[in-house]
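Q: Okay, here's the prediction I keep looking at, along with the sequence it came from:
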Amino acid sequence: MLEPELKRLLQVLKWESKKKFVSNRRGLLFTSDRGRGLDFKEVRNYQYGDDIRYIDWNVTSRTGELHTKEFYEEKDATIIIFIDSSNSMDSNKALTAFQLALFLSLFHIKIGNRIFLVSFSDKIISSQKWLKTELEVLSFFESFSKQPKGNQTNYTNAYQYAFKVHPKYAVTYWISDFIDFSESVKKTPLPKIWDQHGIFIKDQVDEIKLPVWMKLFQPISQESIQLRNSISTYEIDLTAAKSFFGNKLIKIDPNQKLHNQILPLFKVNSNV
């Protein structure tokens, strides 16, 4: 399901993440320190130094070996991934978005974080729960791959939906071509409560520089496919995205290898 190059990158980043970056909102990679938090994580073998108050006596009596309950700590990162599934995401862009969302999901699961997935257009399709295992992630994406596209992109509905699920600090990724993003944030500004990262999937048709007289005949990447009119929203949408995400926006070319293009997402603040 995941491209071979991204699989190899996943292993490299997983190894690097063992350096245990802390989650103090200054970096992107987070520790999965064991501890007592609010959410149950798993039952595992007891290790010397574990708090005996959290021994799972049911599993211990069943297996004959000491087992303890592990919980997500506040240091574990909460990850929300938004995937644009509107009409403007043609087959090439949609495949790129799928690969990137799957890669980010598997990466964060492997380093102990929990994730919530939101596919958005004029309708919302979500994971409906926090995913904490690789099996849960693969199951979601298997189902997601069979879903039809929606129509118009609605960034506001996606934000409000996820905010109801998690109104606290989180690390988020928005994977989109950001069509009509400028108009959307103008009508309904998105609060910057989360640590938000933008992944702008380019459409080469929007970047082709043609003489003015030819632009009327140039196809444009839009929610409803039509000929380009005298005003293109590409530049203002890109400007709006840069303003909203700042230096946490990266541009992805679907026609190039992905594994090199996404590395800027994993730069860690040297102060961490």
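A: That came through fine.
Q: From here on, just use CA atoms for contacts and neighbour counts.
A: Noted.
Q: would you say residue 200 is within a strand?
A: Yes - membership of residue 200 in a strand is supported by DSSP: H, G, I helix; E, B strand; the rest coil.
Q: Next, the closest residue in space to it that isn't next to it in sequence: secondary structure please.
A: Spatial nearest neighbour of residue 200, excluding adjacent residues (CA to CA, 6 or more residues apart in numbering): residue 251 at 4.6 Å. Secondary structure, three-state DSSP: residue 251 is strand.
Q: Distance of residue 251 relative to residue 12?
A: Using CA to CA, to the nearest Å, residue 251 is found at 22 Å from residue 12.
Q: From the structure, what's the count of residues near the residue nearest to residue 200?
A: Counted by other CA atoms under 10 Å, the residues lying close to residue 251 total 14.
Q: Run through the residues that contact it.
A: Contacts for residue 251 (CA atoms under 8 Å, 6 or more residues apart in numbering) come out as 199, 200, 201, 202, 261.
Q: Now flag whichever of those is closest to residue 5.
A: residue 261 (11.6 Å; CA to CA).
Q: Quick check: buried residues in the helix or strand where residue 16 lies?
A: Counting by DSSP states H and E, the secondary-structure element that holds residue 16 is helix 4-16. Residues of helix 4-16 classed as buried: 6, 9, 10, 13, 14 (neighbour count, 16 or more other CA atoms under 10 Å).
Q: second one coming, line it up with the first:
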Amino acid sequence: MYDPFLTDRLIDQWLAEDIGGCDLTVQTMIDKDERGAFCMNAREAAIVAGVDVAARVFKRYDPSLEVDVLVADGERVERGAILVAVKGSARSVLTAERTALNIMQRLCGIANETAKYVEAIAGTQARLIDSRKTTPGLRMLEKHAVLCGGGLNHRLGLDGGVMIKDNHIAVCGSIEAAVARARRSLPVLTKLEVECDHLEQVAQALKAGVDVIMLDNMSVSDMRQAVRMVEGRTKVEASGGIRLETIRPIAETGVDYISTSRVTQAAIAVDIGLDEAR
């Protein structure tokens, strides 16, 4: 879920950063009329994310290039799969190559990491969601990659919902007061979530009638108790220190959502290369 107009603005920045004044290597070695055919291929199994973005990089740099996208975002591919085929000016393809590879390697890595967490909680009612801990400038695309991996998006930005945290509560004096202040000017279709560190706060948030209660860094036993307290009257999210090896017991407490920054912050780039087509 990304906007092509905004993506093109990002691509312009990426290309400008990488090229500088010119691609000195191709300018000195490759004739301007020389043409080539190349393929982006997966050098390891992966979940595809950002393939259309990678294709847009080539077309953005040189609209005359012939670019064929051969897979779809969210698709699982094996090692050796051809992802994108590019034909045209050899200079153009080789100049834009690294930028296209970089973004797709990053996004596929996030999709892969997300899928591991989603698989770990399969069979429970919990859904995996991401956080705002994304690479500055890449949030739109990194959150798209989470969707490709089977996860869900939390807020896309600060304007996507009200999240009352401990410091907000400290300023306002209590959860009740913080919620009351927020509701005075809250847009009617916007949800309100409160972060709770202990069970007393869960009771207070429930009384205040919030839309989502976040259980922040609670023990599994306290999470289980919180779910019993809520009794389905509102959604419950678990957050804080979530890791692949700890997520299953958390999901089994009955929470609705589990949020983690690991899917974006700990993702390992997928090995993708560009080779001459045969």
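A: Cool, got the structure. Predicted model only: the values in this text are computed from it and were never measured.
Q: Got a TM-score for the pair?
A: Remark: TM-score between the superposed chains equals 0.30 [TM-score structural alignment, normalised by the length of structure 1]; 140 aligned residues with a CA RMSD of 6.0 Å.
Q: on that earlier part again, let's have the buried residues of helix 4-16 of structure 1 in TSV, adding distance to residue 109 of structure 1.
A: Compiled in TSV, the buried residues of helix 4-16 of structure 1 are given as follows (distance: CA to CA, whole Å):
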residue	distance to residue 109 of structure 1
6	15
9	15
10	11
13	12
14	10
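Q: Go through these and name the one nearest residue 125 of structure 1.
A: Using CA to CA, residue 6 is the member of these that lies nearest residue 125 of structure 1, at 24.7 Å.
Q: residues near the closest residue to that closest one other than its chain neighbours, how many?
A: Distances taken as CA to CA, 6+ apart place residue 259 nearest to residue 6 of structure 1, at 5.5 Å, with adjacent residues excluded. A count of neighbours around residue 259 of structure 1, defined by other CA under 10 Å, yields 17.
Q: Residue 259 of structure 1: what's it in contact with?
A: Counted by CA under 8 Å, 6+ apart, residue 259 of structure 1 has contacts 5, 6, 9.
Q: What is the nearest of those to residue 57 of structure 1?
A: When these are compared for distance to residue 57 of structure 1 (CA to CA), residue 9 comes out closest, at 39.7 Å.
Q: hang on, the earlier thing: which strand or helix spans the residue nearest to residue 6 of structure 1?
A: Assignment of secondary structure by DSSP H and E places residue 259 of structure 1 within helix 258-261.
Q: Only the buried residues of that helix, if you could.
A: Buried residues in helix 258-261 of structure 1 (16+ other CA under 10 Å): 258, 259.
Q: measure stretch 226-236 of structure 1 end to end?
A: When the termini of stretch 226-236 of structure 1 are compared using CA to CA, they are 19 Å apart.
Q: all strands of structure 2, in order?
A: Under the criterion DSSP state E, structure 2 carries strands at the ranges 35-42, 46-47, 66-69, 76-77, 82-89, 127-129, 162-164, 192-196, 212-216, 235-239, 257-259, 272-276.
Q: Switch the ones you listed over to TSV; also include distance to residue 248 of structure 2.
A: Below are those laid out as TSV (distance: least, CA to CA, whole Å):
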stretch	distance to residue 248 of structure 2
strand 35-42	30
strand 46-47	22
strand 66-69	36
strand 76-77	23
strand 82-89	33
strand 127-129	11
strand 162-164	25
strand 192-196	21
strand 212-216	16
strand 235-239	12
strand 257-259	10
strand 272-276	31
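Q: I'd like these as CSV, with distance to residue 226 of structure 2 and mean neighbour count appended.
A: Supplementary listing: the strands of structure 2 in CSV, determined by distance: least, CA to CA, whole Å; neighbours: other CA atoms under 10 Å:
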stretch, distance to residue 226 of structure 2, mean neighbour count
strand 35-42, 44, 20
strand 46-47, 35, 25
strand 66-69, 47, 16
strand 76-77, 37, 17
strand 82-89, 46, 21
strand 127-129, 17, 24
strand 162-164, 18, 19
strand 192-196, 10, 23
strand 212-216, 8, 24
strand 235-239, 9, 23
strand 257-259, 13, 23
strand 272-276, 44, 18
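Q: I'd like to know which of those is closest to residue 7 of structure 2.
A: With CA to CA as the yardstick, what comes closest out of the strands of structure 2 is strand 66-69 (17.0 Å).
Q: and residue 205 of structure 1, how many neighbours does it have?
A: Residue crowding around residue 205 of structure 1 was assessed by other CA under 10 Å; the count is 11.
Q: circling back to that earlier point, the helix holding residue 16 of structure 1 - contacts with which helices or strands?
A: Under the contact criterion of 3 or more CA pairs under 8 Å, 6 or more residues apart in numbering; DSSP states H and E, helix 4-16 of structure 1 touches helix 91-110, helix 258-261.
Q: between those, which one is nearest to residue 60 of structure 1?
A: Closest of the helices and strands packed on helix 4-16 of structure 1 to residue 60 of structure 1 is helix 91-110, at 26.0 Å (criterion: CA to CA).
Q: what angle sits between the closest one and helix 4-16?
A: Compare the direction of helix 91-110 of structure 1 with that of helix 4-16 by axes from the mean of the first three to the mean of the last three CA atoms, to 10 degrees and you get 20 degrees.
Q: Which elements pack onto helix 91-110 of structure 1?
A: Secondary-structure packing of helix 91-110 of structure 1 (3+ CA pairs under 8 Å, 6+ apart): helix 4-16, strand 78-84, strand 114-120, helix 134-144, strand 171-176, strand 195-201.
Q: could you dump the ones you listed to CSV with distance to residue 156 of structure 1?
A: Formatted as CSV, the entries for these read as follows, by distance: least, CA to CA, whole Å:
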stretch, distance to residue 156 of structure 1
helix 4-16, 31
strand 78-84, 12
strand 114-120, 10
helix 134-144, 21
strand 171-176, 12
strand 195-201, 14
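Q: and of these, who's closest to residue 63 of structure 1?
A: Ranking these by their distance to residue 63 of structure 1 (criterion: CA to CA) puts helix 134-144 first, at 24.0 Å.
Q: after the closest one, next one along is what?
A: As assigned by DSSP H and E, the chain's next helix or strand after helix 134-144 of structure 1 is helix 155-165.
Q: quick one: buried residues of that next one?
A: When neighbours are counted by 16+ other CA under 10 Å, the buried residues of helix 155-165 of structure 1 are found to be 155, 156, 158, 161, 162, 163.
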